[in-house]
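Asks: this one's sequence-less:
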């Protein structure tokens, strides 16, 4: 059968921070950097040309993204503009998750494979809560898309295999992999991303351990030569590549891949 690849260009999804540039945690890989360029809930009326929104933000002092505080207004916007919503939740409890069920079209949920990595990167031990929230999301029949960041712990591989092995206990059809980006202003800014071969190995491990799994290289992965080389190596392994560079597109066509496209967040 002809090799297939699905490319995603993030044209029709906009990211919203429900907490502005506030986050209770100053995690070592981010330190609020990614909140700075996000729109806020006050900007939504200006985003009616978008078909979907990623509702995200920093964590409050309960280590939750407080989506449940905005449900009524988000319902109104959804009805007004026919948006699809992809949500980040943090570690919400069962009742909080029930409150957001009506507005959720997808949940992007970051998983960490072991407690040591969680404590080192996030500075808190919420390891059990991560997996409890994940259990609750599945029990409540959310459309959950597990995300694993390769090299989360300052570019070192410390939790990825554990996370994949643990996911083997679940009936999941997709895994979205992100790749650690050394981020200016963060504790890890001088670290290096994992080697391209290490990232490819993780993809291949997941491919081998699951039957019929769809693997995505998500939007968060280093730019420049790293991105070009990584995407080229993942052709034939990844099922989706988000933000493909021209070299990847040209390669796929040259290798006679069957190429399909979409233009929203890859969870849809």
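Replies: Ah, there it is. As the structure is a prediction and not an experimental result, all values here were calculated from the model. Residues are numbered from 1 along each chain as shown.
Asks: CA atoms for contacts and neighbours, from now on please.
Replies: OK.
Asks: where do the helices of the stretch 1-150 of the chain begin and end?
Replies: Taking DSSP state H, counting those that start in this stretch, the helices of the stretch 1-150 of the chain run over residues 71-81, 94-100, 115-122, 127-139.
Asks: switch these over to JSON lines; also include mean neighbour count and distance to residue 2.
Replies: Putting the helices of the stretch 1-150 of the chain into JSON lines (neighbours: other CA atoms under 10 Å; distance: least, CA to CA, whole Å) gives the following:
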{"stretch": "helix 71-81", "mean neighbour count": "14", "distance to residue 2": "39"}
{"stretch": "helix 94-100", "mean neighbour count": "16", "distance to residue 2": "41"}
{"stretch": "helix 115-122", "mean neighbour count": "17", "distance to residue 2": "39"}
{"stretch": "helix 127-139", "mean neighbour count": "17", "distance to residue 2": "33"}
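Asks: distance to residue 258 added to the ones you listed, as JSON lines?
Replies: Formatted as JSON lines, those follow (distance: least, CA to CA, whole Å):
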{"stretch": "helix 71-81", "distance to residue 258": "33"}
{"stretch": "helix 94-100", "distance to residue 258": "37"}
{"stretch": "helix 115-122", "distance to residue 258": "38"}
{"stretch": "helix 127-139", "distance to residue 258": "32"}
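Asks: residue 228 is nearest to which of those?
Replies: Minimum separation from residue 228 across those (CA to CA) falls at helix 115-122, 27.2 Å.
Asks: ok now that closest one, how far from the chain's centre?
Replies: Here helix 115-122 is found 18 Å from its chain centre; the criterion is CA atoms, centre = their mean, to the nearest Å.
Asks: adding another structure so you can compare the two:
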């Protein structure tokens, strides 16, 4: 046995129960012989439809296509949430396209969010982009389950991928802001974000370590058709595995999850196995056989039809 390779898994065992959670966010259908997710329990809503001012190289608004389009709904955010709740939804992700400052226009929906929490009792997650002081202050009054945001540690990625006039310090400022307002932070690190290269991921991890987190979510670049990265080659299995292990060693008591986005096929299976070997706490959209693989490692599975880290 290679003790160095086993260390992250044993750090997990020292700090967490022998359990692992598999997530089925309502973004797309997902089914294996071990886990069939439901798209009804946790639903993603775009407050801007498929409009976004940034048109990032890795997305080009494609990620908005799988979300419900609030502008075309013909009612308020509360009305849409109530309609979903009546159909069995327990929670919503409120997201959308950004303005040129990478801010999703959430302030106009704050009162609706308060009603969703108070009157419907639904779990709320938000994708705010880079929320300013006013947005963070308002979100703190809602009682949301968490803020999910990409943390970028590389200037080239911010400039060339996001087309954004910002710096890594702007991302760190958001982590500080969320901490000051007591908003649960769920940062995401995208491995291979700079056209498949690992440019600022380690810096992002170092940045994140300094702030209180609810959960860290790791995802891997998934080249999407119709984007500037559709032919990009993602990072190697070795690079991905090394980052998983370093994350676990760096944050021994923080839940770390493998999120939705990652390459498909045989590579996805290998990535999922690496996540378990490295001591990660959960996986979204698990590949075929991974629930059984976790069981072989002594981990008891549970299943939640929601975004990473949500509990009912």
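Replies: Nice, thanks for sending it over. Not measured: the values here are computed from a predicted model.
Asks: any idea what the TM-score is?
Replies: The TM-score (TM-score structural alignment, normalised by the length of the first structure) is 0.92; 268 aligned residues with a CA RMSD of 1.9 Å.
Asks: returning to that earlier point: minimum distance to residue 20 of the first structure: which of the helices of the stretch 1-150 of the first structure has it?
Replies: That would be helix 71-81 among those, by CA to CA, at 15.8 Å.
Asks: mean shift of that closest one relative to the second structure?
Replies: Superposing on the second structure and averaging over aligned pairs (mean CA distance after the TM-score superposition for the first structure), helix 71-81 of the first structure comes out at 2.7 Å.
Asks: tell me what that helix is packed against?
Replies: Applying 3 or more CA pairs under 8 Å, 6 or more residues apart in numbering; DSSP states H and E, we find helix 71-81 of the first structure packed against no helix or strand.
Asks: so residue 88 of the second structure touches residue 41, yeah?
Replies: Yes - counting by CA atoms under 8 Å, residue 88 of the second structure does reach residue 41; the two are 6.0 Å apart.
Asks: which one of these two is surrounded by more residues?
Replies: Taking other CA atoms under 10 Å, residue 88 of the second structure and residue 41 do not tie; residue 41 has more neighbours (20 against 13).
Asks: whatever residue of the first structure lines up with residue 255 of the second structure and residue 227 of the first structure, how far apart?
Replies: Matched by TM-score structural alignment, residue 255 of the second structure corresponds to residue 214 in the first structure. In this view, residue 214 of the first structure and residue 227 of the first structure are 20 Å apart by CA to CA, to the nearest Å.
Asks: got it, and residue 162 of the first structure?
Replies: For residue 162 of the first structure relative to residue 227 of the first structure (CA to CA), the value is 25 Å.
Asks: what about residue 60 of the first structure, how many residues nearby?
Replies: When neighbours are counted by other CA under 10 Å, residue 60 of the first structure registers 15.
Asks: map it onto the second structure.
Replies: So, by TM-score structural alignment, residue 60 of the first structure is matched to residue 99.
Asks: hmm, residue 54 and that match touching each other?
Replies: Yes - counting by CA under 8 Å, residue 54 is a contact partner of residue 99 of the second structure at 6.8 Å.
Asks: shared neighbours, the two?
Replies: Here residue 99 of the second structure and residue 54 share no contacting residue, scored by CA atoms under 8 Å, 6 or more residues apart in numbering.
Asks: returning to that earlier point: next up, the contacts around the closest residue to the match of residue 60 of the first structure other than its chain neighbours.
Replies: Of all residues not flanking residue 99 of the second structure in the chain, residue 53 sits nearest, at 5.1 Å (CA to CA, 6 or more residues apart in numbering). Going by CA under 8 Å, 6+ apart, residue 53 of the second structure touches 97-100.
Asks: scan those and report the most crowded one.
Replies: Neighbour tally across these (other CA under 10 Å): the maximum, 26 neighbours, falls on residue 97.
Asks: burial of the residue lying closest to that one once chain neighbours are set aside, as a residue count?
Replies: Once flanking residues are discounted, residue 97 of the second structure sits nearest to residue 52: 4.1 Å by CA to CA, 6+ apart. Counted with other CA under 10 Å, the neighbours of residue 52 of the second structure add up to 19.
Asks: please say which position in the first structure residue 52 of the second structure maps to.
Replies: Under the alignment defined by TM-score structural alignment, residue 52 of the second structure is paired with residue 23 of the first structure.
Asks: OK, contacts around that match?
Replies: Here residue 23 of the first structure is in contact with 32, 57-60 (CA under 8 Å, 6+ apart).
Asks: could you do residue 223 of the second structure as well?
Replies: Taking CA under 8 Å, 6+ apart, one finds 58, 229-234, 263 in contact with residue 223 of the second structure.
Asks: selecting buried members of those residues in ChimeraX, what would you type?
Replies: Here is the ChimeraX command that selects the buried residues among those (16 or more other CA atoms under 10 Å):
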select :58,229,232,234,263
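Asks: give me the neighbour count for whatever residue of the first structure lines up with residue 206 of the second structure.
Replies: In the first structure, residue 206 of the second structure lines up with residue 165, judged by TM-score structural alignment. Neighbours of residue 165 of the first structure under the rule other CA under 10 Å: 15.
Asks: now residue 47 of the second structure
Replies: By other CA under 10 Å, 25 other residues sit near residue 47 of the second structure.
Asks: same deal with residue 198 of the second structure?
Replies: Each residue near residue 198 of the second structure was counted by other CA under 10 Å, and the total is 19.
Asks: contacts only, for it.
Replies: By CA under 8 Å, 6+ apart, the residues touching residue 198 of the second structure are 191-192, 235.
Asks: swap in residue 81 of the second structure?
Replies: With the criterion set at CA under 8 Å, 6+ apart, residue 81 of the second structure makes contact with 92, 116.
Asks: ranges for the strands of the stretch 201-312 of the second structure?
Replies: Using DSSP state E, counting those that start in this stretch, the strands assigned to the stretch 201-312 of the second structure run over residues 216-220, 256-258, 282-284, 300-304.
Asks: so which residues make contact with the second one?
Replies: Under the contact criterion CA under 8 Å, 6+ apart, strand 256-258 of the second structure has outside partners 215-219, 247-248, 272, 275, 280-284, 308-309.
Asks: ok, 10 Å please
Replies: 12, 20-23, 186, 188, 214-220, 244, 247-248, 271-272, 275-276, 279-286, 308-309 (CA atoms under 10 Å, 6 or more residues apart in numbering).
Asks: okay, the contacts of residue 23 of the first structure in TSV with distance to residue 76 of the first structure next?
Replies: TSV is the format used below for the contacts of residue 23 of the first structure (distance: CA to CA, whole Å):
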residue	distance to residue 76 of the first structure
32	28
57	20
58	23
59	24
60	24
